[in-house]
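J.: Below: sequence and its predicted model.
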Amino acid sequence: MSENSPAGEAWEATDEAAAAAEAGEQAAVTPVVAVVGRPNVGKSSLVNRVLGRREAVVEDVPGVTRDRVAYDASWLGRPFTLVDTGGWETDAEGMAASVARQAEYAAQAADVVLFVVDATVGVTDADAAVTRVLRSTRRPVVLAANKVDGAAQEAEAMELWNLGVGEPIAVSALHGRGTGDLLDAVAAHFPDREEEAGERASGEEGPRRIALLGRPNVGKSSLLNRLAGEDRVVVDPTAGTTRDAVDELIELGGITWKFIDTAGIRRRFRRLQGADYYATVRTSSALERAEVAVVLMDVSEPLAEQDIRVVEQVMESGRAMVLAFNKWDTLDEDRRYYLEKEIDRQLSRVSWAPRVNISARTGRHMEKLVPAIETGLASWDARIPTGRLNSWLKELVAATPPPVRGGRQPKILFATQADVRPPHFVLFTTGFLEDNYRRFIERRLREDFGFEGSPIKVSMRIREKKGGTKASKGSVRPDWRR
């Protein structure tokens, strides 16, 4: 194979990319399965069979026999991303060569490769050539011997042992024969995932949970009492009156919510002692239990460092956020002018958070708080279908390609939404994407899909260099605090 072939391309991560990938946390991404094989072996039919709907391959983007097309799929409750590819011929030229490159990129970016071969034809030179390339990707390969419609063809499938990529699994994409065994074999190679089912299940049951956060004496307890219509918690002008996180079930707009009133987050956490220290610990715990945080700020005073720290803590937690500017009834025109300047300058990174101007004392605009919370939670829970996401991304990259880095232009092979709460998008790329370009993608995601009130996580999985590198398997730490 020549050095200019896709699998033989020298891929060199810069020190910055390698350091970022090594320092970043592993992306919580669903496993990716690439379906590859030479033309006319039944790849798309097998994809249709796995998806359970015949129209899946043809409804998202035109030219599916040439482009990579990613779909959401699942087997035995385990979600994964299924990537259909065009026919792969290693000695192709022109358009066919481009199709082959797309298939090879998909194989290199996948967690598992599903190699489809026509069992009725047997081992061809093209199949053997594809097998040699697949070995260089160092990915687990599951061999699907397709078009085995009955017992008479099973002997033909056994011939495919000669490819040297393991046991051929006899299937019929047309009739569905053997597809369960095939998916069992594929799922056996999925990366291990941390079991968070218990935590997620508890988080999805019961009323939605809202943490009331802010520095001391901004009116958190007053707001809780106003929402409840009675004095549920102690209110006192002395800063730091609340030291326990108090859970209150309150019905608003016909919906029951669980509000968590918390002790004020103080500035010098490590210098706190005694009850104040444990109050701050309980506040952090309350934020972890919440789904959305309402951050209160006292507009009668300039925005302080403590206010910004509260906002940063919520961003780092990945919770949905609403900014509530309390004591609005105390504003005069001069203070309002300077407040808007402070908000533009100090809170520009959370311009996506809904803003409500309220007065816990008088009840001003309290009716706007719940709609803002509902907006944040809806965005926090939102998921974009993989096909729609990749159609959008294809148009975006065509209009604005990634900038050249080190003399080469990285390519975005495809994307998937790995998780919700908050939405987490993973870009599968051939190289490192500059921070500015990832911020551009995040901004366009917000413009085109919304996500008001929720942070967005955007991370990368970079195509592994031939032979493997430590940086390629890791994911760049997602920067989603903007």
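T.: Perfect, I can see it now.

J.: From here on, just use CA atoms for contacts and neighbour counts.
T.: Noted.

J.: Show the contacting residues for P237.
T.: With contact taken as C-alpha atoms under 8 Å, 6 or more residues apart in numbering, P237 is in contact with N217.

J.: Is it in a helix, a strand, or coil?
T.: Using DSSP: H, G, I helix; E, B strand; the rest coil, the structure places P237 in coil.

J.: For it, give its distance to V322.
T.: Using C-alpha to C-alpha, to the nearest Å, one gets 24 Å for the distance from P237 to V322.

J.: before we go on, here's another structure to hold up against the first:
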Amino acid sequence: MSEPQAEPIKPVVAVVGRPNVGKSMLVNRIIGRREAVVQDVPGVTRDRVSYDAIWNGREFVIVDTGGWAPDAKGLAAQIAEQAELAIAAADTVLFVVDASVGIQDVDEAVVQVLRRSKKPVVLAANKVDDARNEAEAAMMWNLGLGEPHPVSALHGRGSGDLLDALMEALPEAPLEADVELGGPRRVAIVGRPNVGKSSLLNKLAKQQRSVVDNVAGTTVDPVDELVEVAGTVYRFIDTAGIRRRVKEASGHEYYASLRTASAIERAEVCVVVIDAADPIADQDLRVLTMVEEAGKALVIAYNKWDLTDEERRRYLNREIEQDIRAFDWAPQVNISALTGRGVDKLSKAIEAALEGWETRISTGKLNAFLGRITAAHPHPVRGGKQSRILFGTQAHTSPPTFALFTSGQLDPGYVRFIKRRLREEFGFVGTPVHIEVRAREKRSK
């Protein structure tokens, strides 16, 4: 077998600029789909958010950042820090200014940061919607960053020329020496708003990674991050909190909640974060069900364990017994994202769930098992007929899915019984188990 070829590492473009100059809209224009959260409110993009992009056959990664403000306080200061981190990690910077309002003090301040970074910069003068505004774009020469490229993120005007300039500024992609086949396992951190998902990611990453603020729904974009936990590297996808009713969520929350579902789809294993200090809510169960229905491996993390007293833990155990019983196959970890307690145990739980998710049972072993349980517990007789399982096979893994060929339909209760016995026999820790019944069709005379 030939060795895997070394693959080029994709160059990284960081998109920076002060709030509300149209960075996210320009990112959407470049990647050709509505991914970045766009809303006519300054500061909607709060984290570094990366997307794969391609232009004229060249692949690169584009990182959308929150608006940079030099004298920012509080949440805005954290967003500015994220933008600086993105510049530090980038190969080239795409600096977006609003040509319709001219050069602002904040733009000048961003230029200082860009000069210090010594990174190649491509200047995009946005909101040049027609030829009449070209003169306004020319004023941007005064920033001292070279030629301003007039563009309209809204209409797409000039975006091709801008991308050509960007490709010229990008370094040739270096080759990655040891390419890991398959890459790191993909983990989505999901849960209802304000249960501590971003704090958990930050604790795992050991640096301020997602902007965290004690406001429900602060994180509005899924953010991919390679993080090492207890010696294993994972690709973490931090997601916006799931809103109870997507239709009721306004603006950016609506799009962010839609993407939470797509983050679950992209993941192999989902860590569902539940606030241990609060009673288990319907939304928590909804998230767990979404993961199960998507067929993903599952770990349940009870966060804010440091805020629970003995009485709350007693109630929590009762709630788990009643509400989470249907998910008792998932590994459970008690953690505190704030203090870091129990966070290292997550790696073991994730590995166990992935192992269960990828378990394959040989056809011989499966049919021996089916023979034993159907002999001891045959299917009930219905209308004078008794359905029998003729043969079973594991159709696929991730999640384990079994096809049962039968002489007639099986009662849902009997299918649940087989599923329960499959878990007892083969484990399947941390994974949904699917059973498809294929009843033999009656032969027409």
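T.: Nice, I can see it. Note that the structure is a prediction, hence the values are computed from the model and not measured.

J.: which residue in structure 1 lines up with I335 of structure 2?
T.: In structure 1, I335 of structure 2 lines up with I358, judged by TM-score structural alignment.

J.: thinking that match is in contact with T330, fair?
T.: No - using C-alpha atoms under 8 Å, I358 of structure 1 makes no contact with T330, being 10.5 Å away.

J.: Who has more neighbours out of the two?
T.: I358 (23 against 12; other C-alpha atoms under 10 Å).

J.: For the more buried one, give me its contacts.
T.: Residues in contact with I358 of structure 1 (C-alpha under 8 Å, 6+ apart) are A324, F325, N326, K327, W328, D329, R364, H365, M366.

J.: The first one -> structure 2?
T.: Read that as A324 of structure 1. Match for A324 of structure 1 (TM-score structural alignment): A301.

J.: Give me the buried stretch members for the stretch of helix or strand that match belongs to, please.
T.: According to DSSP states H and E, A301 of structure 2 maps onto strand 297-303. Neighbour counts over strand 297-303 of structure 2 (16 or more other C-alpha atoms under 10 Å) mark A297, L298, V299, I300, A301, Y302, N303 as buried.

J.: Now the two most distant members of those residues.
T.: Maximum pairwise distance among the buried residues of strand 297-303 of structure 2 (C-alpha to C-alpha): 19.0 Å, between A297 and N303.

J.: Can you show me the helices along structure 2?
T.: All helices of structure 2, identified by DSSP state H, fall at 23-31, 75-89, 105-117, 134-138, 159-169, 197-205, 251-266, 282-293, 310-323, 345-357, 363-376, 412-426.

J.: now the fourth one: how far from the chain's centre is it?
T.: Mean C-alpha position of helix 134-138 of structure 2 versus that of the full chain (C-alpha atoms, centre = their mean, to the nearest Å) differs by 39 Å.

J.: Skipping adjacent residues, who's closest to the alignment partner in structure 2 of V292 of structure 1 in space?
T.: V292 of structure 1 maps onto V269 of structure 2 when the alignment is built from TM-score structural alignment. Spatial nearest neighbour of V269 of structure 2, excluding adjacent residues (C-alpha to C-alpha, 6 or more residues apart in numbering): A297 at 4.3 Å.

J.: Ok, S359 of structure 1 next?
T.: In space, and not counting its chain neighbours, S359 of structure 1 is closest to K327: 4.6 Å by C-alpha to C-alpha, 6+ apart.

J.: re earlier: shouldn't the match of A324 of structure 1 be in contact with V271?
T.: Yes - between A301 of structure 2 and V271 a contact is recorded at 6.6 Å, counting by C-alpha under 8 Å.

J.: Can you get me a residue count around the equivalent of R388 of structure 1 over in structure 2?
T.: Matched by TM-score structural alignment, R388 of structure 1 corresponds to K365 in structure 2. Residues lying near K365 of structure 2 (other C-alpha under 10 Å) number 11.

J.: Check the one 3 residues further on too.
T.: Burial of A368 of structure 2 is recorded as 12 neighbouring residues (other C-alpha under 10 Å).

J.: just to revisit the earlier point, from the buried residues of strand 297-303 of structure 2, pick the one nearest R314 of structure 2.
T.: Closest approach between the buried residues of strand 297-303 of structure 2 and R314 of structure 2, by C-alpha to C-alpha: Y302, at 13.9 Å.

J.: Show me what A415 of structure 1 aligns to in structure 2.
T.: Counting by TM-score structural alignment, A415 of structure 1 corresponds to G392 in structure 2.

J.: Who are the contact partners of the residue lying closest to that match once chain neighbours are set aside?
T.: Excluding the flanking residues, the one nearest G392 of structure 2 by C-alpha to C-alpha, 6+ apart is L404, at 4.5 Å. Going by C-alpha under 8 Å, 6+ apart, L404 of structure 2 touches I389, L390, F391, G392, T393, I435, E436, V437, R438.

J.: Restricted to strands, list the residues you listed.
T.: I389, L390, F391, G392, T393, I435, E436, V437, R438 (DSSP state E).
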